[in-house]
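**Student:** Quick one: sequence and predicted model below, then my questions.
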Amino acid sequence: MSQALSRSLLNRSALPLMWCAGCGNGIVLNALLCAMDELDMKKENVLIVTGIGCWGKADDYISANALHVTHGRALAFATGAKAANPELNVVVLMGDGDGTTIGGNHLIHTARRNMDLTAIIVNNLNYGMTGGQYSATTPSGSITSTSIGGNPERGFDVCGLVSAAGANYVARESVSSGMRLKNRIVSGIRKKGFSLIEAMSPCSTLFGPRNKMRQPVEMLRNLKEKAVSQAKFDSIENAEDQGYFVAGVIADRNIHDFSTRYEAEREVIMSARGRK
């Protein structure tokens, strides 16, 4: 973390980290801090928006403007902040329960609008902070506190959903991917429009032990094994049922973002009014 520590982006006064041993949140935090450092982002121009959950505590450790909001509503508040001050670099930090289950509707419409925000969803496949209930991303058959006989529902593909809804940049990596995660965050922040980076992470206290992975190292090895390219994913029979997921860039396009479209339409309206 030396690169991140070379700047004042890490709030040392909040250390040590509150997360469980083996949790991937610290890795994602480091990747974000290093990305901000690489982009030479000034903390005065950065707004970190977080919801509720384990990853929602990340704003405590970042020395920048922060907005900690209600469960599932981080993207709604972030949209308002960006619309009010388009010059802000707004980064939204959510878990799978916060961002895709409770906040799923906001996720869809933020992508549809193509708001110029960067969202980082840490997906540990359950509600890690509130007791290990299953979420919208929990794989079918998984054991959780609310599915002791196995989750009867299908988990959905977060990146596929956001890409289909219209986001400009969508990528997925696991916390075992090293600095590739940092590189995806850099690309997401640089991209104009809505960017989503999904970070697959172990829940070492609840999800892992309930699903035959007793030690964090087992979960990290599993994530490394299951993260594959699109080509390899397509070649594996019933890949999703076996826990495989596509890692890398899912979408990278240049559709006009909300602010650009809004300003263009405003100019048309103002010009029309001027002619009356």
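**Tutor:** Yep, that arrived.
**Student:** all contacts plus neighbour counts: C-alpha atoms, from now on.
**Tutor:** OK.
**Student:** Contacts for the longest helix seen in the chain next, please.
**Tutor:** Using DSSP state H to assign secondary structure, the helix with the most residues in the chain is helix 258-275. The contact list for helix 258-275, computed with CA atoms under 8 Å, 6 or more residues apart in numbering, reads 83, 86, 113-116, 193.
**Student:** Helices of the chain, start to end?
**Tutor:** Under DSSP H, the chain gives helices at 2-5, 25-38, 74-84, 96, 104-113, 158-165, 180-190, 207-210, 216-226, 230-235, 258-275.
**Student:** looking at these, which is buried most?
**Tutor:** helix 96 (a mean of 30; mean count of other CA atoms under 10 Å).
**Student:** Next up, a structure to set beside the first:
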Amino acid sequence: MRSEEHTLVEEELISKKDEPVNKSAEITNTPESITAEEHLIAEKPRCLDEDYEMVYHKPKTMVDVSMHYCPGCAHSLLHKLIMEAVDELGIQDKTIGVAPVGCAVFAYDYMNIDMTEAAHGRASATATGIKRLLPDSYVFTYQGDGDLAAIGIAETIHTINRGENIAIFFMNNAVYGMTSGQMAPTSLIGMKTTTSPYGRDVHEYGEPIKVSELISHLPGSFYVTRQAVNSATAVRKAKKAIMNAFKYQKLNKGTCFVEIIGNCPSNWKMTPLEASKFIDSEMIKVFPLGDIKLPKGEDLKLLEEVK
């Protein structure tokens, strides 16, 4: 049964339907009605004009998909730098990467090269087998501080001690990112994590492990460097180090190890900007940037030939 209220509403709608439209109430797109800000938004993108030149684009070695990383995470930057190096060196079809367990476990979804997955901490052992079977390939591992410096420290040390001709890219953000922010071997003294809520205690957990300095003493390490990605200058230096690590594989002289100091805003409980500043104010004090082990003598002359 229809209510009196419904009948009145219908009659009102029917009467309004026959009323003339109020033109003054219409939304117009005349220049006078558009603000300066709206005009800029509506304007044709300048990068599409023929008068402008494209100065940056995603390399073909990167898959054109969105990444799963948190805002401000350094992993996405390192992915891009490694793939830019592969693209610029023209070695896409010859490069094989090994993904870790951790935040970067899905690296194979973003890198448009041959990739494989390793068991937790065993990336360098997996890379060893690949390189020995395919010695002409460029082989690298991508690992975080939990994967490389904790559960995988044995594989890391023995791989480098043997001088396996691979590149290892090590992301050091001082925390276990994927599993909710537990203390890592590289967590700073006093750093609060889910497993050290009062801060890392040196008497209980020891000092942060400086992996680059540790492995630089092994005879099989050929090139060892530590860089960062929290500024434009740092990014350029990091990319140069990554390029070197690939180039040096041609010499078959040993393992190249590139440590990258990155941030983890989510587990550091900081904004991306605060996390980037924390790298300069705290992380680099413990993990100083720069080349730790460089080729010498005859090897240095050979390097000039491959550049």
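**Tutor:** Nice, thanks for sending it over. All values derive from a computational prediction rather than experimental measurement.
**Student:** Any idea what the TM-score is?
**Tutor:** The TM-score (TM-score structural alignment, normalised by the length of the first structure) is 0.79; 234 aligned residues with a CA RMSD of 2.1 Å.
**Student:** between the helices of the first structure, which gets nearest to Pro152 of the first structure?
**Tutor:** With CA to CA as the measure, helix 207-210 is the member of these nearest Pro152 of the first structure (15.8 Å).
**Student:** Now find how far off-centre the closest one is within its chain.
**Tutor:** 22 Å (CA atoms, centre = their mean, to the nearest Å).
**Student:** Just name whatever secondary elements that helix is in contact with.
**Tutor:** If you count contacts as 3 or more CA pairs under 8 Å, 6 or more residues apart in numbering; DSSP states H and E, helix 207-210 of the first structure packs onto no helix or strand.
**Student:** what's the counterpart of Ala78 of the first structure in the second structure?
**Tutor:** By TM-score structural alignment, Ala78 of the first structure lines up with Ala127 in the second structure.
**Student:** Return the distance of its match relative to Glu10 of the second structure.
**Tutor:** 74 Å (CA to CA, to the nearest Å).
**Student:** for His39 of the second structure, same thing?
**Tutor:** 41 Å.
**Student:** does Ser8 of the first structure really touch Ser63, like I thought?
**Tutor:** Yes: using CA atoms under 8 Å, Ser8 of the first structure is in contact with Ser63, at 6.5 Å.
**Student:** And the two? Which one has more around it.
**Tutor:** Applying other CA atoms under 10 Å to Ser8 of the first structure and Ser63 shows that Ser63 carries more neighbours, namely 19 against 15.
**Student:** The aligned residue in the second structure for the more buried one: what's its closest spatial neighbour, skipping adjacent residues?
**Tutor:** When the second structure is aligned by TM-score structural alignment, Ser63 of the first structure is paired with Asn112. Nearest residue to Asn112 of the second structure, sequence neighbours excluded (CA to CA, 6 or more residues apart in numbering): Thr61, at 4.6 Å.
**Student:** For the one you found, give its distance to Ile113 of the second structure.
**Tutor:** In terms of CA to CA, Thr61 of the second structure sits 7 Å off from Ile113 of the second structure.
**Student:** which neighbours do the two share?
**Tutor:** Here Thr61 of the second structure and Ile113 have Gln92 as joint contacts, going by CA under 8 Å, 6+ apart.
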